[in-house]
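Engineer: Generate a structure from the sequence data that follows.
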Amino acid sequence: MKNRVRLSASFALLALALSFADAYDPSTLQDICVAVKEPDNALFVNGKFCKNPVLTTANDFLFSGLQVPRSTANPLGSTATAVSVDQLPGLNTLGISMARIDYGIGGLNPPHFHPRGSEIFFVLEGTLYVGFVTSNQLNHTFFEKVLHPGDAFVFPFGMIHFQLNVGKTNAVAIASLSSQNPGITWVANALFSAKPPISPEVLAKGFQVDEKLVETLQKKFWYYN
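Structural biologist: Alright, predicted model coming up:
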């Protein structure tokens, strides 16, 4: 009887261990896995085909142009230049990416979250007001800070966050993320410009506002920076 109990306990622990193992991306078993679009002589790994390592060159690991300011002449007054696996194939399977964000005066990187990565945010120029909101686990606590050049701030995995230029000059920041393809969901865009549209009744009740206001918001042009 004792042996059966021990055996059952062992299987339970093994199942628990396997469930944890399945919750994370597997570790890479090769040095490099440069992403390619065509599957010829390639292996499909983590959503991308891998180039034959023998055919890899230094250019597969190079992205140029982050030193160039981007125009912020848009409704948000900000522009993000992403460097994820889609722009830099050598990032494939490495679990990292980055972005440059330019802000005009008063420019906003609106409330959004990354479904697949945490972010560390570093200010190069200007003054930025930033913040993020936790989940219901901490009663949607809001953490905010004004950042200056040289300051770094962390946006935890999956938390809604934003940045607003509150200075008198343009601002520039670099974001580093813990995923090769962290993704981004802009809160307002996702809710009010979904295709097909979300029922106004659902949004009206969810936000406790009039349906006509929701319909007005759904008719607006929602910009993606």
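
Engineer: From now on I want contacts and neighbour counts done on CA atoms only, so please keep to that.
Structural biologist: Will do.

Engineer: Quickly note the distance from the residue nearest to the spatial centre of the chain to Ser178.
Structural biologist: The C-alpha lying nearest the average C-alpha coordinate of the chain belongs to His114 (CA atoms, centre = their mean; 3.0 Å). With distances taken as CA to CA, to the nearest Å, His114 is found 10 Å from Ser178.

Engineer: thinking again about what came up before, quick one, what contacts the residue nearest to the residue nearest to the centre of the chain when sequence neighbours are not counted?
Structural biologist: With sequence-adjacent residues excluded and distances taken as CA to CA, 6 or more residues apart in numbering, His114 is closest to Ile184, at 4.6 Å. Counting by CA atoms under 8 Å, 6 or more residues apart in numbering, Ile184 touches 112-115.

Engineer: Second chain to compare with the first, below:
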Amino acid sequence: MKMALGFLTAILITCFAPVAYASDPSPLQDFCVAVNDSVAAVFVNGKICKNPNMVVANDFFFSGLNMPGNTSNPLGSRVTTVNVNQLPGLNTLGISLVRIDYASYGLNPPHTHPRATEILVVLEGTLYVGFVTSNPADPNQKNKLFAKYLNPGDAFVFPEGLIHFQFNVGHKNAIAFAGLSSQNPGVITIANAVFGSDPPINQAVLTKAFQVEKKVIDYLEAQFRWNIV
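Structural biologist: As a prediction, this is how the structure comes out:
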């Protein structure tokens, strides 16, 4: 009986453990306003709490999301981020926010958020958005694309960790807002990470991975020696 109970307990722990660790840890107090990393005495997985007696309303305040981002870059898009680094009061609360501005035919390129699911809402313009599934178990199948055209008021969800994108298909500027399920979702821009890393990835790896000649890799690396903000 004890063995059966222990086995059942182990099964329950196994089933619920992924759920417990699927997002940022739950807070154990009303708030934990983040201390700036530059003045923190130690490094932790997250941020150190500010003394609650020194917390003020501005620790929970961010201004400026009414201002358009500068889209004069090669992609024609700009992400204005509001995570724990910009808004210390988000610490331990498991959420963050971005505003995304798109010039005509601007692109928020294929990228992933390793620590967050994202829900995006279009405010202005028409966007073509989508995400690609992870590698299927069957090697004969391909990664599946889920994509839609979104108009003002439409929303779309990008599951945690999956590659996704947004493209402004209109002649006018577009604006979207997105909520993410982490105080610090992180972002990996695929092309910039692969072709613009420092130091560069060995070209033998890239030529074999993409099945192209070295001159193609040389060209691609030359395009990604700039930072996407």
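
Engineer: Among the contacts of Ile184 of the first structure, which lie within strands?
Structural biologist: Per DSSP state E, strands hold the following members of the contacts of Ile184 of the first structure: 112-113.

Engineer: Which stretches in the second structure count as helices?
Structural biologist: 2-20, 190-195, 203-210, 214-223 (DSSP state H).

Engineer: okay, the ones you listed in TSV with mean neighbour count and distance to Gly46 of the second structure next?
Structural biologist: Output for these, formatted as TSV (neighbours: other CA atoms under 10 Å; distance: least, CA to CA, whole Å):
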stretch	mean neighbour count	distance to Gly46 of the second structure
helix 2-20	11	17
helix 190-195	17	23
helix 203-210	12	34
helix 214-223	14	33
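
Engineer: Put together JSON lines for those, with distance to Tyr128 of the second structure on each row.
Structural biologist: As requested, the helices of the second structure are exported to JSON lines (distance: least, CA to CA, whole Å):
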{"stretch": "helix 2-20", "distance to Tyr128 of the second structure": "31"}
{"stretch": "helix 190-195", "distance to Tyr128 of the second structure": "18"}
{"stretch": "helix 203-210", "distance to Tyr128 of the second structure": "26"}
{"stretch": "helix 214-223", "distance to Tyr128 of the second structure": "24"}
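
Engineer: that older thread, which of the contacts of Ile184 of the first structure are conserved in the second structure?
Structural biologist: Using both residues aligned by TM-score structural alignment, their matches' CA atoms under 8 Å, the second structure keeps these contacts from the contacts of Ile184 of the first structure: 112-115.

Engineer: Determine which two of those residues are furthest apart.
Structural biologist: The span of those, defined through CA to CA, is set by His112 and Pro115 at 9.7 Å.

Engineer: Of these two, which one has the most company?
Structural biologist: Ranked by neighbour count (other CA atoms under 10 Å), His112 of the first structure and Pro115 place His112 first, with 20 against 16.

Engineer: Leaving aside the residues adjacent along the chain, what's closest to the more buried one?
Structural biologist: In space, His112 of the first structure is closest to Trp186, 4.2 Å off (CA to CA, 6+ apart).

Engineer: thought that neighbour was touching Asn109?
Structural biologist: No: using CA atoms under 8 Å, Trp186 of the first structure is not in contact with Asn109, being 9.4 Å away.

Engineer: for the helices of the second structure, which one sits closest to Met67 of the second structure?
Structural biologist: The nearest among the helices of the second structure, by CA to CA, is helix 190-195 at 26.4 Å.

Engineer: and Asn227 of the second structure, how many neighbours does it have?
Structural biologist: 9.

Engineer: just checking, what residue in the second structure corresponds to the residue nearest to His112 of the first structure?
Structural biologist: Matched to the second structure by TM-score structural alignment, Trp186 of the first structure sits across from Thr189.

Engineer: show me the contacts for that match.
Structural biologist: Shown in contact with Thr189 of the second structure (CA under 8 Å, 6+ apart): 109-112, 228.

Engineer: Just the closest of these to Asn36 of the second structure, please.
Structural biologist: Scanning the contacts of Thr189 of the second structure for proximity to Asn36 of the second structure, where the rule is CA to CA, the winner is Ile228, at 23.4 Å.

Engineer: counterpart of the closest one in the first structure?
Structural biologist: Under TM-score structural alignment, Ile228 of the second structure pairs with Tyr224 in the first structure.

Engineer: Likewise for Lys215 of the second structure?
Structural biologist: So, by TM-score structural alignment, Lys215 of the second structure is matched to Lys212.

Engineer: so who does the residue nearest to Leu145 of the second structure when sequence neighbours are not counted touch?
Structural biologist: Distances taken as CA to CA, 6+ apart put Val132 closest to Leu145 of the second structure, at 4.5 Å, once the chain neighbours are dropped. The contact partners of Val132 of the second structure, taken as CA under 8 Å, 6+ apart, are 143-146, 162-164.

Engineer: ok, Ala176 of the first structure to Ser199 of the first structure distance?
Structural biologist: Wrong residue type there; residue 176 of the first structure is Ser, not Ala. In terms of CA to CA, Ser176 of the first structure sits 36 Å off from Ser199 of the first structure.

Engineer: Between the two, tell me which one has more neighbours.
Structural biologist: Using other CA under 10 Å, the more surrounded residue of Ser176 of the first structure and Ser199 is Ser176, with 18 against 12.
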